[in-house]
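Visitor: I would like to see how this sequence folds:
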Amino acid sequence: MLLADPGALVRPLYESLPERVDTYGPEVADLCDVIGYGPDPEQRLVLDAMFGMDSHGKSTAFETAVIAPRQNMKTGVLKMAVLGWLFITDQQLVIWSAHEFPTAQEAFRDLEILIGGSSFLSKRVKKVHRANGDEAIELKSGARLKFRARTKAGGRGLSGDKVVLDEAFALQPDHMGALLPTLTTRPDPQVVYGSSAGTAHSDVLRGIRDRGRAGASARMAYFEWASARRACASEKCDHEPGKWDGCQLDDVENLKAANPLLGRVRPNGTGLTVEYLRAERAALPPAEFGRERMGWWDDPSTSDIFGPGKWEQGARDDVERPTDMTMTGLAIAVAMDLKTAALVGAGVDDTGAVWPRVLQHGPGTAWTVDRAKELQARFELPVVIDGKGPGAMLIPTLEREGVNLHVATTTDVLDAFANLRSRVADGVLLHTPAPELDAAVAGAALRPVGDRFAIGRKASTADVSPLEAASLACWQATIGPSQGRSAYDDDSYDDEFMYV
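Guide: Modelled structure (predicted):
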């Protein structure tokens, strides 16, 4: 399909610009043109704002945010800005940071190639540091470009005259709290955020977005390329590919609004075609395609840890629960404030679906020992407990009372939660009404652990102990240690498993 003038400037859906009297933007663009890395019209727009100056020669934009779908312009314009800072405005220290170290390394390699491929630029280079974790480019002028990964230590090591925060969707409050105060002594500091649309847990970026869209800061340049949400042709459309005519995720003009590169071929041969996006559309879940290609942010709403409506789709009436399942999972978890605890069991039906069930949830923790002994004797199962969670303080007492425990490691806990999320997403985790578990799901938040996720107790807005116990019980019932026997057909089942 042909697009009308694919090379024309595509203005961002949201744009906010500080006032300026002049800009180095055209000079930076000319420099990039000379080395064969010429900017697209949208990148020129960003550079003009980022390098805008006031009447005193200072940068008008303390913050610049560039939010756009992947592979369009974001990382490219950040590299162009770095070249401008090093070779046009002679900044002494530029820091490039990313959430993942391989991403920072990739940016280092790209910039090394760009600079090394130009005799005009490379003759000004004094040294290139390639040591793993200490990648840097140093100029004869004394200017330095360093590459860093953001870590648990927050923003340490990120302070510079100009700071690039790539993969800004993963920014955490401690990163910003450690970084921003260190910039006060810099003569003309700037912070640049680059990201695709935020996830449900991009709290820092969401705050930046809200300020940028509102134009609330006189010193922020904000650019967000996205497709405006519109109604599909059918009210029933759930955005599944190939299922509905008139779905807005299939509209090429909508895609072009969010993806300025669509229909273009750059001098270096890179580009983005309608055919490719259609193939990507067929391969990705609608929510993922909406975020990555339409620029639609994930909403941090109820049941978001599983995806909108996914938990609710697994709900079943009591009469639908099989009565002949084998109890193969049993776990205990304690709330972070130690005020409540939960015991949850799980079984697998003959279709392979796993069913968690809250066996008891109540105030305090004193009751858990006797209850765990009783259930273990009944179902001949080891009780799973997080060895590093709030319930770990119960382990000595449980062991002293003869309860057979499986103390879950951090890897076990991460595996368990990944297993839970996968089964909910695939529709093979089913559950009967359980107010405690539903409330835990509604208030739960994700916590990144390396490149995986766990349930974030601190960020959650509810008692998540029933969900934590359910995660461990379902893991034990399906892929973890289990010693189950038939229990769901016992006549006293409903009495035994009353909600408390």
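
Visitor: Only C-alpha atoms from now on, for both contacts and neighbour counts.
Guide: Noted.

Visitor: In this structure, which residue is most central in space?
Guide: Thr199 (4.8 Å; C-alpha atoms, centre = their mean).

Visitor: Leaving out the residues flanking it, which one is nearest to that residue?
Guide: Asp298 (4.8 Å; C-alpha to C-alpha, 6 or more residues apart in numbering).

Visitor: What helices and strands are in contact with the helix or strand encompassing Val441?
Guide: If you go by DSSP states H and E, Val441 is part of helix 435-443. If you count contacts as 3 or more C-alpha pairs under 8 Å, 6 or more residues apart in numbering; DSSP states H and E, helix 435-443 packs onto strand 354-363, helix 465-478.

Visitor: Before we compare anything, build this one as well:
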Amino acid sequence: MTTATLLGSEVPRLATPPARELTPETTRGFECIEFAEEVLGLELMPWQKWVLLHGLELADDGSFRFRTLLVLTSRQCGKSTLLQVLALWRMYVDGAPLVLGTAQNLGLAEETWTGALQMAESVPELAREVAHVSRTNGDKFMRLTSGERYKVAAATRSGGRGLSSDLVLLDELREHHNWEAWSAITKTTLARPAPQVLGFSNAGDKSSVVLASLREKALASAADRNTTLGIFEWSAPDGCALDDRAAWAQANPALGHRMSEQAIASALEVDPEEVFRTEVLCQWVEAVDAAIAPAAWASLADANAERGTGAVFALDVAPDHSSASLAVAWRRPDGSSHVVLADHREGVEWVIARCAEVLSTWGGKLLVEQTGTAAFLLPQLQQAAPSSSSQLFAQDRSEIGSFGFFPSAQASQGGVEAVSRRFYVDACSALDAAVAAGQVRHGNQPELNSAVAVARWSTSGDAGQRVLSRKDSRVSPLVAATLALHGLTLPVPSNGGQFLFL
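Guide: As a prediction, the model looks like this:
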């Protein structure tokens, strides 16, 4: 008895339908497929042909219907081949003056570009039309004798600025954690007569803000025949079982063509659930490779905390100075630690006065990492702390109360203490251990919870110790909380204030 090979779905589970019947007169997909198969010698998979037929649908004026198109599938299904085919077809057949390829990892965009160049060079009639190739790092492009170019650009706030593009290829769109790169790169198409921005990716998580927003808008407008935003998504249904073979086929259109069931089954054996769901089932998850599991963090919430003494404050500033966070930690009567944000605001102009206020009110310590993003404020903080008084900032006292506690009449003057990079490394290890052991509680504040949702580990030093990455500005509240919690291991101030909670 033989078992039939499980084939991936040709048709996406979620898709913007065509505005009319697709024929050689209403889509240029047919000629692009012919170019891929007859000129490039490729054997396209059914799902790749489906994307080309539907993605290159024409509007009534002859331009492409979709100015922006999202294509989502699981990993290793052949997205790169589609990118290369589209780039070469637009250059050689359509005569597009500039194709711009980009990815959050520049090396990935360059790899796709290199593959397209090799395709062109392997076909004598195409190779003869290649006038110049630049392989210079940071300036890779190929130019045809008729002037068309395929250029690689970094996915940054300056990527593509000054250029005018006819086709923008955005790979791994899930890695765009803010709108800076999208804003810079996609606006290169505004003045072109028949532009397209194509975003390719697998599913994302909470940090994938650009992809999440575009996907939501595309699904909401899918029934609108006049929409210029399209989505083709091969994904498993939400909540499906991990071993559901039918769901595998829906998310992996290359299954049975270039991918085997055995490969997926093997991934299921070794992958954490959140990794398998996003990478293999193309499903959205809270976080992938999160520094702190969202469920574990949620279980440690305690918005109505017990009283505590020995306040330790810590300050962190986002790398781009877009915001600053002031956290406070203390020991609970049960022996565990508790941390809340005492303040979190945009900019840094408010920091000096606010820190002086809490120290004059509560006493204790204010920790600032001497090589960290808030270090530039250390001189001002150290100068302001000794001369501050509780009366000086009485007008802002209501903000302290908004975090659920009030100053004690016993409060005394505190001090600013610079801590080393090594302190931060140890603080990150201590946070990891405390969360795992359930020895820390938090105030369940949205800003802190959001920071946890996007927090990722990076490595520090030759020993490869894990620390919270600061690349994402939104993680700053968690960095402040981490420093404050570890500050509880320092000598306790002789006369700090007492927290009185509502």
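
Visitor: where does the TM-score land?
Guide: Laid over one another, the chains give 0.73 as their TM-score (TM-score structural alignment, normalised by the length of the first structure), with 441 aligned residues with a C-alpha RMSD of 4.5 Å.

Visitor: got the contact list for whichever residue in the second structure pairs up with the residue nearest to the centre of the first structure?
Guide: Mapped onto the second structure by TM-score structural alignment, Thr199 of the first structure lines up with Asp205. For Asp205 of the second structure, the contacting residues are 174, 284-288, by C-alpha atoms under 8 Å, 6 or more residues apart in numbering.

Visitor: repeat for Leu281 of the second structure
Guide: 74, 235-236, 247-248, 251-252.

Visitor: Of the helices and strands packed on helix 435-443 of the first structure, which is nearest Gly84 of the first structure?
Guide: helix 465-478 (49.5 Å; C-alpha to C-alpha).

Visitor: Any idea how far the closest one is from the middle of the chain?
Guide: 23 Å (C-alpha atoms, centre = their mean, to the nearest Å).

Visitor: What of stretch 167-186 of the first structure?
Guide: On C-alpha atoms, centre = their mean, the centre of stretch 167-186 of the first structure falls 18 Å from the chain's centre.

Visitor: Regarding it, how distant is the last residue from the first?
Guide: End-to-end distance of stretch 167-186 of the first structure (C-alpha to C-alpha, to the nearest Å): 24 Å.

Visitor: and what of stretch 106-126 of the first structure?
Guide: From start residue to end residue, stretch 106-126 of the first structure stretches across 21 Å - C-alpha to C-alpha.

Visitor: okay, and it goes to which residues in the second structure?
Guide: Under TM-score structural alignment, the match for stretch 106-126 of the first structure is residues 111-131.

Visitor: re the thing from before, can you find the partner of the residue nearest to Thr199 of the first structure in the second structure?
Guide: Asp298 of the first structure maps onto Val285 in the second structure, by TM-score structural alignment.

Visitor: and what of Lys140 of the first structure?
Guide: Aligned partner of Lys140 of the first structure by TM-score structural alignment: Thr145.

Visitor: Run a quick neighbour tally on that match.
Guide: Residues near Thr145 of the second structure, counting by other C-alpha atoms under 10 Å, number 11.

Visitor: same deal with Val77 of the first structure?
Guide: 23.

Visitor: which ones are touching it?
Guide: By C-alpha under 8 Å, 6+ apart, the neighbours of Val77 of the first structure are 39, 43, 46-47.

Visitor: do Leu3 of the first structure as well
Guide: Here Leu3 of the first structure is in contact with Gly263 (C-alpha under 8 Å, 6+ apart).

Visitor: in a strand, that's where it is, yeah?
Guide: No. With DSSP: H, G, I helix; E, B strand; the rest coil as the criterion, Leu3 of the first structure is assigned coil and is not in a strand.

Visitor: mind listing what the closest residue to the match of Lys140 of the first structure other than its chain neighbours touches?
Guide: The shortest distance from Thr145 of the second structure to any non-neighbouring residue, by C-alpha to C-alpha, 6+ apart, is to Ala131 (4.8 Å). Contact analysis of Ala131 of the second structure by C-alpha under 8 Å, 6+ apart lists 142-145.

Visitor: try it again with 10 Å
Guide: 142-149 (C-alpha atoms under 10 Å, 6 or more residues apart in numbering).

Visitor: and it, that's in a strand?
Guide: Yes. Assessed by three-state DSSP, Ala131 of the second structure belongs to a strand.

Visitor: Next, work out how far apart it and Gly335 of the second structure are.
Guide: According to C-alpha to C-alpha, Ala131 of the second structure stands 72 Å off from Gly335 of the second structure.

Visitor: again, but for Leu117 of the second structure
Guide: For Leu117 of the second structure, the distance to Gly335 of the second structure - C-alpha to C-alpha - is 63 Å.

Visitor: what about the helices in the stretch 301-450 of the first structure?
Guide: With helices called from DSSP state H, counting those that start in this stretch, the stretch 301-450 of the first structure shows them at 310-313, 367-379, 395-400, 410-425, 435-443.

Visitor: which residue lines up with Pro286 of the first structure in the second structure?
Guide: Per TM-score structural alignment, Pro286 of the first structure is aligned with Glu273.

Visitor: Before I go, just wanted to say thanks for your time.
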